[in-house]
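A.B. asks: mind folding the following:
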Amino acid sequence: MDEKVDIERLALHSGLVVGGRSRKRQITYASLVAFALLSAASVLLQSGAFTYSRNCISHLSPLEQVLAQAPLTDGHNDFPIWTRAYYQNHIYQANFTSQGDLYGQVDFPRLQQGRLGAQFWSAYVECPRTPYSAANDSEDLYHEIIRDSFQQIDLVHRMIEHFPANLVPASSAAEIVHNFRTSPGRISSLLGIEGLHQIGTSASVLRMYHRLGVRYATLTHTCHNHYADSEAPSKPQHNGLSPAGEAIVAEMNRLGMIVDISHTSFATQRAALALSRAPVMYSHSSAYAVCPHSRNVPDDILKTLQKNDGIIMITFYPEFTNCESADKASLSDVADHIQYVGNLIGYRHVGLGSDFDGMAHGMRGLEDVSKYPDLIQELLDRGVAVNDLVGVIGGNVLRVLAAVEDVAHNSRHILPLEDDIKPFFK
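C.D. replies: Predicted coordinates:
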């Protein structure tokens, strides 16, 4: 059989290419390769690097069938900033490999218990001390932030190098799949930045981050910036995206970086969804209809996300999960959000974005990173199909990443966005 035809056959039967977009989009060779690899890696036994086809896993429990068919992928983890805050990025002294020796919800033994296969580590740095406004939009505000961002990116690279038994680098959908198939027990490690204040006003900095493995950029954190409005503070500066923000979204599409719209205002979300030529992502948000918090996503925007073929990674953050009482938030509440979005726009558009180590304490039932399997089991007990959960735990975000890569591949004719630099000679 012709190689391309065979790849298309594998993609169509992988269970990860289901449903469709309202706009017909060509499935390119690169994404087919990624999906074919994922199909080939449909089962990976914990005891060794042996792959099996789906008809060989019927003897496994439904939970093990789900975990065997896609790498469990979390869209957002704040372990790096926790490491900066508590250990000043000194990873060679702190005990990362003994359970319970670190502050927070993350260490390597618990990550292994949680069966995590891939992680977007957040190279987060705080917003400027001076609130953004057009009047004080000076490059001087961002020099320290950009330096700190490079330190956080370097931290993740050093962690990958120092803990090779636990972590493995990845920068593409195909690499995640390859690692899932060949490196069981090791977590494919990618990066995200959390707010475009981390690039100041420079597309060049964004491109350097991408070269260092950053594969998504959240448009804002809890502050407005040069490019976009955040959901907090509530008074907007741009009424969504600024002209520079529209240009940076286009540059992210050209570059192959996922546009992440968690933390942004509803106006920013609508603008980014209308503009982006690639699927977008909420790295850690939930359903507004279940918990009416401004960090969550209303139904009308979720339906626009469906048309964009994007993904919402449901967060485990207590305050965004149970709006009646964050103290009573539980695993069951997270399952409610997943089911609500799955029933509204399809499970194809749902993933997991915990925000572990970005919260003081984990909620009941999802206290730390060891608890992912319990959430999957809860959803199985509620009747969510195995195939849908294969997408939720990782297949869907792999699809989005592969699609973003395809858009970049097809944008090679577009010139990079250039910075406006002050004249050197006066």
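
A.B. asks: going forward, measure contacts between C-alpha atoms and count neighbours the same way
C.D. replies: OK.

A.B. asks: show me where the stretch 51-200 of the chain has helices.
C.D. replies: Secondary structure of the stretch 51-200 of the chain (DSSP state H, counting those that start in this stretch): helices located at 62-69, 79-87, 108-113, 143-162, 173-182.

A.B. asks: same question, the stretch 301-426 of the chain
C.D. replies: Counting by DSSP H, counting those that start in this stretch, the helices of the stretch 301-426 of the chain are 318-321, 331-345, 372-381, 386-390, 396-409.

A.B. asks: one more, for comparison:
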Amino acid sequence: MADLQDDLHPDGDLGELGMTGPCSAEAVVPGEPSAPVPDPCDSALHRAHALLAAHPVADGCNALPQALRTLSWYDLELGEGGVDTDVPRLREGRVGALFWSLHVPDGLDGDRAVGAALEQLDLAKAVAAGHEEGLRLARTAGETADARHCGRVAVLLGPAPAAAAGDSLGILRQLHALGLRVLTLAGVSWAGPDGLTRFGEEVVREMNRLGVIADLSGASVRTVRRVLTVSKAPVMCSRSAAHALRPHPANLPDDLLAELGAAGGLCLVPLSAEQTGPSVRDVADHLDHVRGVAGPQSVGLSGTYDSGAAHPQQLSDVSGYPRLIAELLERGWAESDVALLTWGNVQRVLRGADFAAKAAQQRRTPSTARITDLDG
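C.D. replies: A predicted model of the protein is given here:
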């Protein structure tokens, strides 16, 4: 299996890569129409591959396990045309880590939601175990880096919806023991339009103690602000772009982006036509905006592949990331900022969650609070 460091210079010309605009034309020496000179966009794409070889993409939301449920047979090692994600395309796209979204159907709550989450965890683990030459389960920043160094793509479990915890801190602890790394705080009574309840605050404190990261995509403004106050660990928005550029409900207004950045959180911009727009340039516009408002340390990437979402042109599957990075380099992004975007910021959040958990475990024992005790 080819290592992530291989094939820095992709075969094929720019036309095959589907690039449009001025960069798609072959540059010619004045007075010598038949003598081509290096195309600056080709240089940007080569720079993108080289940069991603050292700082691969950590993709904040990928729904592959759920998509595989519709296939009677698949082989992710050889390549699988029925989904957006497989090992060859992950390597082509220079992806080093994936957060696998755990799907719970809308409307499920209580035991049914818990059961659906457990089935998703079981499926995700089986998929990773069945493709161990390309994928490796990880829980921590260290394990994520180790997987990359071994030429594997690290798989982290989550986000899962808050309903998966069944309003129980004991169930939350068991989900964490099974590998859950991220929980989305939306769609439950204790994290709703009015913000966190007393039980909701206890959930966040227990998540900090365990090392489960709070995902605030889709959460209410009051919930976002209260979590930023209560949480001792960095938080993330697993699939949120800039509301100022595209007023999608899951996108964040500038004031929340600024608060997220000030708190050391991370906004993972989705490669979704609905949330960011139909082109690579649209996605880059959102990345520019989030970086400008929240800071370069608070912006990342979220493919949302295999979630059923439509994707921008040239970003139809996980192999397209180098094209997006080339666009950012053409816009003048410093390589240090790109390295934060693709890999460094996710690693920082993972390390922050690990450090917060170790500190909290010295101060707190597992919480025995129940929702009926705190919220009545």
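
A.B. asks: of the helices of the stretch 301-426 of the first structure, which approaches residue 148 of the first structure most closely?
C.D. replies: helix 396-409 (26.3 Å; Cα to Cα).

A.B. asks: what angle sits between the closest one and helix 173-182?
C.D. replies: 140 degrees (axes from the mean of the first three to the mean of the last three Cα atoms, to 10 degrees).

A.B. asks: how much does helix 396-409 of the first structure stray from the second structure?
C.D. replies: The superposed helix 396-409 of the first structure is, by mean Cα distance after the TM-score superposition for the first structure, a mean 0.6 Å from where its aligned residues fall in the second structure.

A.B. asks: for the residue most central in space within the second structure, which residues are in contact?
C.D. replies: With distances taken as Cα atoms, centre = their mean, residue 60 lies nearest the centre of the second structure, 0.6 Å away. Going by Cα atoms under 8 Å, 6 or more residues apart in numbering, residue 60 of the second structure touches 98, 99, 100, 238, 239, 268, 300, 301, 302, 303, 304.

A.B. asks: aligned counterpart of the third one in the first structure, please.
C.D. replies: The reference is to residue 100 of the second structure. Residue 100 of the second structure maps onto residue 121 in the first structure, with residues paired by TM-score structural alignment.

A.B. asks: now do the contacts for its match.
C.D. replies: With Cα under 8 Å, 6+ apart, residue 121 of the first structure has these contacts: 75, 76, 77, 78, 79, 80, 156, 189, 190, 191, 192.

A.B. asks: which residue in the second structure aligns with the fourth one?
C.D. replies: Meaning residue 78 of the first structure. The alignment partner of residue 78 of the first structure in the second structure, by TM-score structural alignment, is residue 63.

A.B. asks: so that match touches residue 307, yeah?
C.D. replies: Yes. Under the criterion of Cα atoms under 8 Å, residue 63 of the second structure makes contact with residue 307 at 5.1 Å.

A.B. asks: so these two - more neighbours on which side?
C.D. replies: residue 63 (25 against 19; other Cα atoms under 10 Å).

A.B. asks: what's the closest of the contacts of residue 60 of the second structure to residue 178 of the second structure?
C.D. replies: Of all the contacts of residue 60 of the second structure, residue 178 of the second structure sits closest to residue 100, with 13.9 Å by Cα to Cα.

A.B. asks: quick one: that closest one and residue 240 of the second structure, what's the gap?
C.D. replies: Counting by Cα to Cα, to the nearest Å, the gap from residue 100 of the second structure to residue 240 of the second structure is 16 Å.

A.B. asks: returning to that earlier point: state the distance from the match of residue 78 of the first structure to residue 274 of the second structure.
C.D. replies: 17 Å.

A.B. asks: what's the answer for residue 78 of the second structure, then?
C.D. replies: In terms of Cα to Cα, residue 78 of the second structure sits 31 Å off from residue 274 of the second structure.

A.B. asks: of the two, who's got more company?
C.D. replies: Neighbour totals were compared for residue 78 of the second structure and residue 274, and residue 274 leads with 15 against 10 (other Cα under 10 Å).

A.B. asks: these two touch, right, residue 184 of the second structure and residue 162?
C.D. replies: Yes. The pair residue 184 of the second structure / residue 162 is scored as a contact, 5.4 Å apart, by Cα under 8 Å.
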